[in-house]
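[1] have a look; sequence and predicted model below, questions after that.
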Amino acid sequence: MRNNGPIALAFNALVIAFMLAPLLVVCVVAFTPHNTLTLPTTSFSLRWFRAVFVHPDFVASFWNSLRLALCSATLATVLAVPAAIAITRYRFPGRDFLNGLFLSPLIIPHLVLGVAMLRMFALVGGTGSFGWLVLAHTVIVTPYTLRLVLAALVGFDRSAEQAALSLGASQATVFRRITLPMILPGVTGGWMLGFINSFDEVTMSIFVTAPSTVTLPVRMYMYATESIDPLMAAVSALMIAVTACAMLLLDRVYGLDRVLVGRA
């Protein structure tokens, strides 16, 4: 094992470099002053970043994505907390089915979900509605939120809850003042992970968005089909920065190592 240490370290470094190289290239190209994707660039400029902020379609799509991610992550958290409590603390018929139902979007391709959602929205007359779009994103981010809340509840010491109940506190008071504060890191981490996944979602969103509810990833996809210029690189760099900041905040709040365990 000792002889393989440097080899394993070099292999891991190569894998990380292979994964990060495209992101670094995109970020560098975003600072080019030229009209084409040029690398290496002779100088650096913020021209294309300024162009992003004055482009009305991208600005509107950003606000759509932000509102959508906030709403879907919050709704997913509201559903995940009681579901996680029921799954971890009670034994009832259909418990395994309920757990599998909540986690099933993880194994269904988003392309299939997008086609199914499009057909369902057409049948109920919800095509183009922002509320139905929130519902669609809630479906795909709930598994991530649920896994982190489940991880927070596994091994949860209920002695403080039992003590409060024995002293006359109601179930609602115990949940609000004891249970929720103790699992709050998991709930917060689940919300943030849901926000990240909703904000970056593109495959399913292509099918269920309308012209008035186009999200930023979908807008980027549509723009890329028409032209490839440094504006796309600038938008991508901003997306990378937003996601990286969210992941850093998630690591500070909950810990990325615990997130990976929760998603396993």
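    Received, thanks.

[2] alpha carbons only for contacts and neighbour counts from here, please
    OK.

[3] packing partners of the top helix by length along the chain?
    Secondary structure of the chain per DSSP state H: the longest helix is helix 56-89. Helices and strands touching helix 56-89, as assessed by 3 or more Cα pairs under 8 Å, 6 or more residues apart in numbering; DSSP states H and E, comprise helix 47-53, helix 95-103, helix 130-153, helix 180-200, helix 216-226.

[4] how near is A69 to N197?
    Distance, A69 to N197, by Cα to Cα, to the nearest Å: 8 Å.

[5] tell me which of the two has more neighbours.
    A69 (27 against 18; other Cα atoms under 10 Å).

[6] ok, that one to P6 distance?
    42 Å.

[7] so who does A73 touch?
    138, 141-142, 145, 191-192, 194-195, 198 (Cα atoms under 8 Å, 6 or more residues apart in numbering).

[8] just among those residues, which is most surrounded?
    Tallying neighbours with other Cα under 10 Å puts T145 at the head of the contacts of A73, with 33 neighbours.

[9] isn't that one right next to G194, touching?
    Yes: taking contacts as Cα atoms under 8 Å, T145 lies within contact range of G194: 5.9 Å.

[10] mutual contacts of these two, please.
    Shared contacts of T145 and G194 (Cα under 8 Å, 6+ apart): 73, 76.

[11] can you report how many residues neighbour A160?
    The tally of other residues near A160 (other Cα under 10 Å) stands at 12.

[12] which residues touch it?
    So A160 contacts I178 (Cα under 8 Å, 6+ apart).

[13] please report the distance of it from S166.
    Distance, A160 to S166, using Cα to Cα: 10 Å.

[14] same check, this time on T142
    Counting by Cα to Cα, the gap between T142 and S166 amounts to 34 Å.

[15] W48 - nearest residue in space that isn't next to it in sequence?
    What sits nearest to W48 in space, not counting adjacent residues and going by Cα to Cα, 6 or more residues apart in numbering, is L231, at 5.3 Å.

[16] I'd say the one you found and L46 touch.
    No: L231 lies out of contact with L46 (Cα under 8 Å); the separation is 10.6 Å.

[17] more neighbours: which of these two?
    Between L231 and L46, counting by other Cα under 10 Å, L231 is the more crowded of the two (27 against 12).

[18] quick check: buried residues in the strand or helix carrying A163?
    If you go by DSSP states H and E, A163 is part of helix 159-166. Neighbour-count burial for helix 159-166 flags 161, 164 (criterion: 16 or more other Cα atoms under 10 Å).

[19] which other residues reach whichever helix or strand comes after it?
    As assigned by DSSP H and E, the chain's next helix or strand after helix 159-166 is helix 171-174. With Cα under 8 Å, 6+ apart as the test, helix 171-174 has contacts from 161, 164-165.

[20] second structure for comparison follows:
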Amino acid sequence: MQRNGAISLTFHSLVILFMLAPLAIVMAVAFTPDDTLTLPVNGLSLRWFRAILDYPDFITAFGNSLKLAFASATLSLAVALPAGLAIGRERFPGRDFLNALFLSPLLIPNLVLGIAFLRFFALLGVTGSFTWLIVAHVIVITPYVMRLVLAAVAGMDRSAEQAAYGLGASRFTVFRRVTLPMILPGITGGWLLAFINSFDELTMSVFVTSPQTVTLPVRMYMYATESIDPMMASISAVVILITAGAMFLLDRIYGLDKILIGNH
């Protein structure tokens, strides 16, 4: 058992190291003073972080991504929360079909979705619309919210709700004072996961953005096809730090273990 434990620990450590190595390399290159992407770095410098400010297109794209991710994640939660409560708590005809429908975007490659959305938006005459870009992102990220809401609903103790009903509380009061606090970690985790996926989405967004609605990943992709300087690493480092900060804050408030396992 001890030997197997040591082998398992070594294997998992190597897997984690393999996953984190690209992020560590990006963070290191972001602070290089050189003009090219080189390792090892010759000293530390904030040169390429300051260079971001000289490209207003990146600042605009960053703002677009923030607005898009916030709106998409919020709308996804508004759709997934009532659907998840109904699917997770009730038994009704078409329940399995509805669950599969909400999760179906996970089965379709984002490349295929991007082409489909491009054709569909062209037929509607709404190509380049920020509103319809939000709709596309909502469809793509809703399954992430749905899965965590379902996990939170499955893990909650319904005896507290029954006790509240027995004391005369209304359905709205029970939801607000009992149900919502119990599934809040799943809701928050689902929203944050949807936000991150929307913010980082590239493959589908390439097809449905316009010059006025270009997101940060799309702008970075366009820039990377024309230049190989370390500014891409500095922008990536900023995104990594923002994401890590959000995950750390969420862990301190709710605990990632509760969010990921749905309060089981």
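    Received, thanks. Remember, it's a predicted structure, so these values are computed and weren't measured experimentally.

[21] tell me the SS of T213 of the first structure?
    Judged by DSSP: H, G, I helix; E, B strand; the rest coil, the three-state class of T213 of the first structure is coil.

[22] ok, it to A10 of the first structure distance?
    45 Å.

[23] name the residue in these two with the higher neighbour count.
    Here T213 of the first structure and A10 are compared on neighbour count by other Cα under 10 Å; more neighbours surround T213, at 20 against 12.

[24] residue contacts, the more buried one?
    Neighbour list for T213 of the first structure: 61, 64, 128-130 [criterion: Cα under 8 Å, 6+ apart].

[25] can you turn the buried part of those residues into a PyMOL selection?
    Under the burial definition 16+ other Cα under 10 Å, those of the contacts of T213 of the first structure that qualify are selected in PyMOL by:
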select buried, resi 61+64+128+130
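
[26] closest one to A246 of the first structure out of the contacts of T213 of the first structure, please.
    Closest approach between the contacts of T213 of the first structure and A246 of the first structure, by Cα to Cα: N64, at 17.8 Å.

[27] quick one, what contacts the aligned partner of the closest one in the second structure?
    When the second structure is aligned by TM-score structural alignment, N64 of the first structure is paired with N64. Listed by Cα under 8 Å, 6+ apart, the contact set of N64 of the second structure reads 213-216.

[28] kindly recompute the last result at 10 Å.
    The contact partners of N64 of the second structure, by Cα atoms under 10 Å, 6 or more residues apart in numbering, come to 58, 70, 130, 199, 212-216.

[29] could you check how far it is from G125 of the second structure?
    Distance, N64 of the second structure to G125 of the second structure, using Cα to Cα: 21 Å.

[30] out of everything not next to it in sequence, what's closest to the residue most central in space within the first structure?
    Centroid-nearest residue in the first structure, with Cα atoms, centre = their mean: N197, separated by 1.8 Å. Ranked by Cα to Cα, 6+ apart and with sequence neighbours excluded, the top spatial neighbour of N197 of the first structure is V141, at 6.4 Å.

[31] first-to-last residue distance for stretch 45-65 of the second structure?
    27 Å.

[32] buried ones in it?
    Neighbour counts over stretch 45-65 of the second structure (16+ other Cα under 10 Å) mark 47-49, 52, 58, 60-65 as buried.

[33] so who does the spatially most distant residue from the centre of the first structure touch?
    Residue farthest from the centre of the first structure, counting by Cα atoms, centre = their mean, is L167 at 40.5 Å. L167 of the first structure is in contact with E161, counting by Cα under 10 Å, 6+ apart.

[34] my guess is L202 of the second structure meets L113, correct?
    No: look at L202 of the second structure against L113 with Cα atoms under 10 Å: they stay out of range, at 11.8 Å.

[35] what about I108 of the first structure, which SS state?
    Counting by three-state DSSP, the backbone at I108 of the first structure sits in coil.

[36] how much does stretch 110-123 of the second structure stray from the first structure?
    Overlaying the first structure shows stretch 110-123 of the second structure at a mean distance of 0.9 Å from the equivalent residues (mean Cα distance after the TM-score superposition for the first structure).

[37] what range in the first structure matches that stretch?
    Mapping stretch 110-123 of the second structure onto the first structure (TM-score structural alignment) gives residues 110-123.

[38] give the buried residues for the matching stretch.
    If you call a residue buried by 16+ other Cα under 10 Å, then stretch 110-123 of the first structure has these buried ones: 110, 113-114, 117-119, 121.

[39] need the residues that contact it.
    The set of residues external to stretch 110-123 of the first structure that reach it, using Cα under 10 Å, 6+ apart, is 105, 125-129, 132-133, 135-136, 139-140, 201-209.

[40] show the buried residues in these.
    Taking 16+ other Cα under 10 Å as the criterion, what is buried in the contacts of stretch 110-123 of the first structure is 105, 126-128, 132-133, 135-136, 139-140, 201-209.

[41] OK, contacts around A244 of the second structure?
    Neighbouring residues of A244 of the second structure by Cα under 10 Å, 6+ apart: 238, 250.

[42] D251 of the second structure versus that one, what's the distance?
    10 Å.

[43] the residue nearest to V135 of the second structure when sequence neighbours are not counted and I139 of the second structure: what is the separation?
    Leaving aside its chain neighbours, V135 of the second structure sits nearest to S72 (7.4 Å; criterion: Cα to Cα, 6+ apart). The gap separating S72 of the second structure from I139 of the second structure is 9 Å, by Cα to Cα.

[44] again with M182 of the second structure
    Going from M182 of the second structure to I139 of the second structure by Cα to Cα gives 26 Å.
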